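Trainee: Need coordinates for the below:
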Amino acid sequence: MNALSRTQVVLKPAVASKGGVVAAQNRLAAAVGAEILENGGDAVDAAVATSFALGVLEPWMSGPAGGGAMVIWRAEEAKAYSVFYGMRSPAGIDPADYPLSASGTASDLFPWKSVVGDRNVEGATSIAVPGTINGIGTAHKHFGRMSWRELLQPAAIHARRGFQIDWYAALIIASATRSLAKDPDAAALFLEDGQWPPVPPWTALDDRRVQNARMADTICYLAEEGFREFYEGEIAKHLAADVQAKGGSLSFDDLRTYHAEMRQAALVPYRDGGFYVAPDLTAGPTFADVFHHLTRSIASPCAEPESQAYCAYADAIDSAYRARLAEAGDREAPHRPACTTHFSVVDRHGNMVAKTQTLLSVFGSRVVSPSTGLLLNNGIMWFDPEPGHPNSLAPAKRCLMNVCPVIGETGEARFAIGASGGRKILPAVAQLSSFLIDYRMSLEEAFHQPRIDVSGGPAVIGDEMLAPKIIEALSERRRVVTTKRTVYPNAFACPTGVMRKGGINYGASEIMSPWADAVAESFPRGVA
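Mentor: Have a look, this model is predicted:
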């Protein structure tokens, strides 16, 4: 039993607007994207600005030196596109440099056999080739309307000004203090005196900030030189040199040869609509498998999801995950915190972006590049260090990810949705999508509806707010553990989404996240 209140109710109304809306895990980053929409930018323009702003304002979750995937909807074409920008192992990496320990499992997200010194978990040896900038740059090249330079300026301003250390930021930094202290550059950036976590503020006048002038300089340079500068120019050379000086394998050639993959996305039919998902090494194919099962098991939806629906969710997600584990080798520990962020955008014309980006673990490798000011990923941890498995570590190999950006359509509405939370992402996005399509919920209703998590652990995790009869029905078939939907730790993922219905745009975010929010552009001039 815990001491948390049983009577407290948390509500977070959805935002509605005839203008564009950005929903993100950080309100200030969402506001950056909304301002781009107000200035006439496309949804992809807003996504560029929001992506960089999140890397500054929520640095432990994502950043320019990470990876991910996105799905884009183009209203005029009535077509969807996916962009895959997952991380890749360096070409010069040697699996023999990651010897297995005599016993035990890894200390972070994945229950791989542990590696001597956790070389695949943190430090420069855990750094993979990043793809985020190439992914968002590729999308902008095809669909952007505003200049690349203009879109990066807000992030540079925020990096120079710094983000405020409130109680939530202090909590997240404290959770990784020991690891951050091992890297002098990370310690200098995030810790007090290079060794202590910041103390939460006690008054409203406390305005301590994490400022990153070096990152601001890097963003400004990228703004002038273009996104390929990160992979082919001076930034690439400095970044590779920094990683190698700290013992990693990332090289200039690894960066120079990296390119995101963009393709038209096919519709996964469902009911009177369907979904556009990210392909290949994401949770997109597993998401499609879930709804293949739900087509048969939720034949006639009721007014709201009841016991039969939640049992169907548990069966469908469990079956899809079993197939994924057998075929792809993804064996992530389901209830450890992952370092990922998701945001969704809709503009006044109905164009949409669902974008997920990540460093993998909280604070990634816990290493900062001194030349660029960038916090670096620990993508090598995505690989199984034991040889002979589908996802075993090898040179120049793409990482398998759990990111699941989705654009769905119901026949009367369209939505863009996704989440952070490792293997909790898929169950959250699948249930929210079902709420929206099967039960015709509003975005606000869907985000407040209690969920379950079925992501490979020994039990179904059920929200305490579910009706007792639903918990009872689940318990007849599976072991069920109930827990409260809280800020930290988050047992049910952290989603954000937007919807367009009847010419009105809506945005919503995880109700328990203190930073997440949806922000609408100011009412467009000349629109009735």
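Trainee: going forward, measure contacts and count neighbours with C-alpha atoms only.
Mentor: OK.
Trainee: And Ala303, how close does it get to Met441?
Mentor: 9 Å (C-alpha to C-alpha, to the nearest Å).
Trainee: Thr410 too?
Mentor: From Thr410 over to Met441 (counting by C-alpha to C-alpha), the distance is 11 Å.
Trainee: so what's Ala473 closest to, chain neighbours aside?
Mentor: Counting by C-alpha to C-alpha, 6 or more residues apart in numbering, Ala473 lies nearest to Ser307, which is 6.1 Å off, once chain neighbours are set aside.
Trainee: Now do the same contact list for the one you found.
Mentor: Lys469, Ile470, Ile471, Ala473, Leu474 (C-alpha atoms under 8 Å, 6 or more residues apart in numbering).
Trainee: can you put those residues in a markdown table and add distance to Lys18?
Mentor: Below are the contacts of Ser307 laid out as a markdown table (distance: C-alpha to C-alpha, whole Å):
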| residue | distance to Lys18 |
| --- | --- |
| Lys469 | 40 |
| Ile470 | 38 |
| Ile471 | 40 |
| Ala473 | 42 |
| Leu474 | 41 |
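Trainee: So which of these wins on neighbours?
Mentor: Neighbour tally across these (other C-alpha atoms under 10 Å): the maximum, 23 neighbours, falls on Ile471.
Trainee: one more, for comparison:
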Amino acid sequence: MNAQKITYILAAVVVAGLLIYVGVTNFGGSDQSGSSSEEESAQNDSNSSSGASSDIASGSNYEGYGVSTDNELATEAGMQILEQGGNAADAAVATSFALTVTEPYGSGIGGGGAALVMNGPNASPEVYDYREEASTTNRALNVAVPGFVKGMAALHEEQGSGQFTLAELMQPAIDYAENGYEINSYLASRMYYAQPRLNQQNSPAFYDENGNLLQEGDTLVQEEYAQTLRTIQENGPESFYSANGAIAQQLTTDYSHITPESLQQYNVQTPEVAQGTFEGQNVYSAPSPLSGVTLIQMLGMGERLNIGEALQGNEADYIHMMSAITREAYYQRLENLGDPEFNEITTEEYVSEGTIDDLAQNVREERLDTEELENATGYNSSDGQNTITHSSTTHVNVMDADGNTVALTNTLGNFFGSGQTSAGMFLNNQLNNYNETPSSPNNIEIGKRPRSFIAPTIIQDPEEETVMGIGSPGGSRIPTAMAEVIFRMEYLDESYEEAFAANRSFVDVVEGQATLAIENGDQPENAELIEEINSKYGDRYFIAPDKGPSYFGNVTSLIKDYDDEEMQGIIDQRRGGSAQTQ
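Mentor: The predicted structure follows:
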């Protein structure tokens, strides 16, 4: 990803008079054409998305491995599996279960997620969608059918090394739940702000014997949740999804809209990956109804609009261009993306070269200058989808010695999900993530999966001979936070750590009012920037009060460099995190 790095993929080496040429092969093939409107579809029929060349690591035996997550204990659980002979999928499963204990606000067996699995540095990733499904059309009931347990079981069964049972991969999580761990500052703050929903009756583990909420430095022991994990460990996923399963029986008793049939019928989906290119790199991400399509569109628009020049030049102009790109991509998401099982959605169409050309032209002609705010709604509150506060998610990257990569993002929706519990587990609030508008591709229907901003992503750079897993929590800020980091890594001469730590911005348009949040915008060192934005674009944006660092996500990545034979785990410290590499 670093533009300063000297590469040597296409090099001619004379050895004993023999010319050895290492060629770079073409990857992918043609995607279906796409357009941003019916009127433009005819002219775009011949446009297609072409993958970048992808033959990397052709002469490398580099066996580096690593794990990066939002939590040190979970990272340690994954590394132990890798060091004991497990592969990336094994470690990702162990890490994910551990995170349900160590970050109970961010993910859980009462939630869901999605994973990308790349088996080798030159492979096309496979997608596992284990998002929640609606078993009712009453959004007020909050809880959708969880998919986490079946998702982890599928990853283990279909992608695991065979060296570990699912029960063994769950053991670190059970140990953390039974033995407890010290509450860190971020968990303590999340517990404090969640008190209206995190009450002692539903969540006694989070309170002491005097009824006081546990504090930073206290030990959190989750005995009831540990027992639920043990039930799955001993009886398998059927205990969660079978009508006769102990967990299923309690869940359907506690929440009657989740029926035995809805649990039994739940399946993990394996759709085609969303694939695009950015500056010669292959970008793979999660397809609709997830937001990998949105991320790919943003990266493609940035490349076409020369956002690198803006980034290297005037910061106010860069923020304005980033905001325009965000609004265009989010508008397309709002209008077009939803569960493809219920909508005629072809992912290739929305990430094709022709479609992204059109979107970039829209930004150039309509958003950077004339500012058509009526088309700027990314998640307008009047649309009936409450996504602004649903910011609690966790991301995992794992790479093993054989070159396999897993990037996955798990979520409960809001912090601690709905705040409702069953069998010691927090339950999601994903029914809130459907739209009320009947014409929306994200309107609520039984069996449908809601749209989500999560975008687990793998980026393969043939020129630099690197593979990167990347993702973030942060609700609606996820694609924007990831795009800003990727832009900085590509276009600026700065370290990865500097790219991740740099201030971010986010534009939110609600009922025609564009509100611009700028990280640390209230600090003296940014006073001139705010003044310049107001001077140049004050008629277009309302500058929001500072939102605090965690508002802007917590981008987590893991990079394997086959050229320099090194691993790097880069962790955004807005919410904390941990990476270990070997």
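Trainee: Helices of the stretch 51-200 of the first structure, residue ranges please.
Mentor: For the stretch 51-200 of the first structure, applying DSSP state H, counting those that start in this stretch gives helices covering 132-143, 148-161, 167-175, 177-180, 184-190.
Trainee: And those helices: which comes nearest Thr358 of the first structure?
Mentor: Across these, the minimum distance to Thr358 of the first structure, taken as C-alpha to C-alpha, is reached by helix 132-143, at 8.4 Å.
Trainee: Could you check the angle that closest one makes with helix 148-161?
Mentor: On the basis of axes from the mean of the first three to the mean of the last three C-alpha atoms, to 10 degrees, helix 132-143 of the first structure is oriented at 150 degrees to helix 148-161.
Trainee: how much does helix 132-143 of the first structure stray from the second structure?
Mentor: Helix 132-143 of the first structure, aligned to the second structure and superposed, deviates on average by 1.9 Å (mean C-alpha distance after the TM-score superposition for the first structure).
Trainee: so that helix aligns onto which residues of the second structure?
Mentor: Aligning helix 132-143 of the first structure against the second structure (TM-score structural alignment) gives residues 148-159.
Trainee: Give me the buried positions along that stretch.
Mentor: Residues Phe148, Val149, Lys150, Gly151, Met152, Ala153, Ala154, Leu155, His156, Gln159 are the ones in stretch 148-159 of the second structure that count as buried (16 or more other C-alpha atoms under 10 Å).
Trainee: now, which of the residues you listed sits nearest Glu566 of the second structure?
Mentor: When those are compared against Glu566 of the second structure (criterion: C-alpha to C-alpha), the nearest one is Gln159, at 24.7 Å.
Trainee: quick one: contacts for that closest one?
Mentor: So Gln159 of the second structure contacts Ala89, Asp90, Val117 (C-alpha under 8 Å, 6+ apart).
Trainee: Same question for Gln233 of the second structure.
Mentor: Leu166, Ala167, Met170.
Trainee: And the longest helix seen in the second structure, what's buried?
Mentor: For the second structure, the helix with the greatest residue count under DSSP state H is helix 315-336. For helix 315-336 of the second structure, a neighbour-count test (16+ other C-alpha under 10 Å) marks 316-334, 336 as buried.
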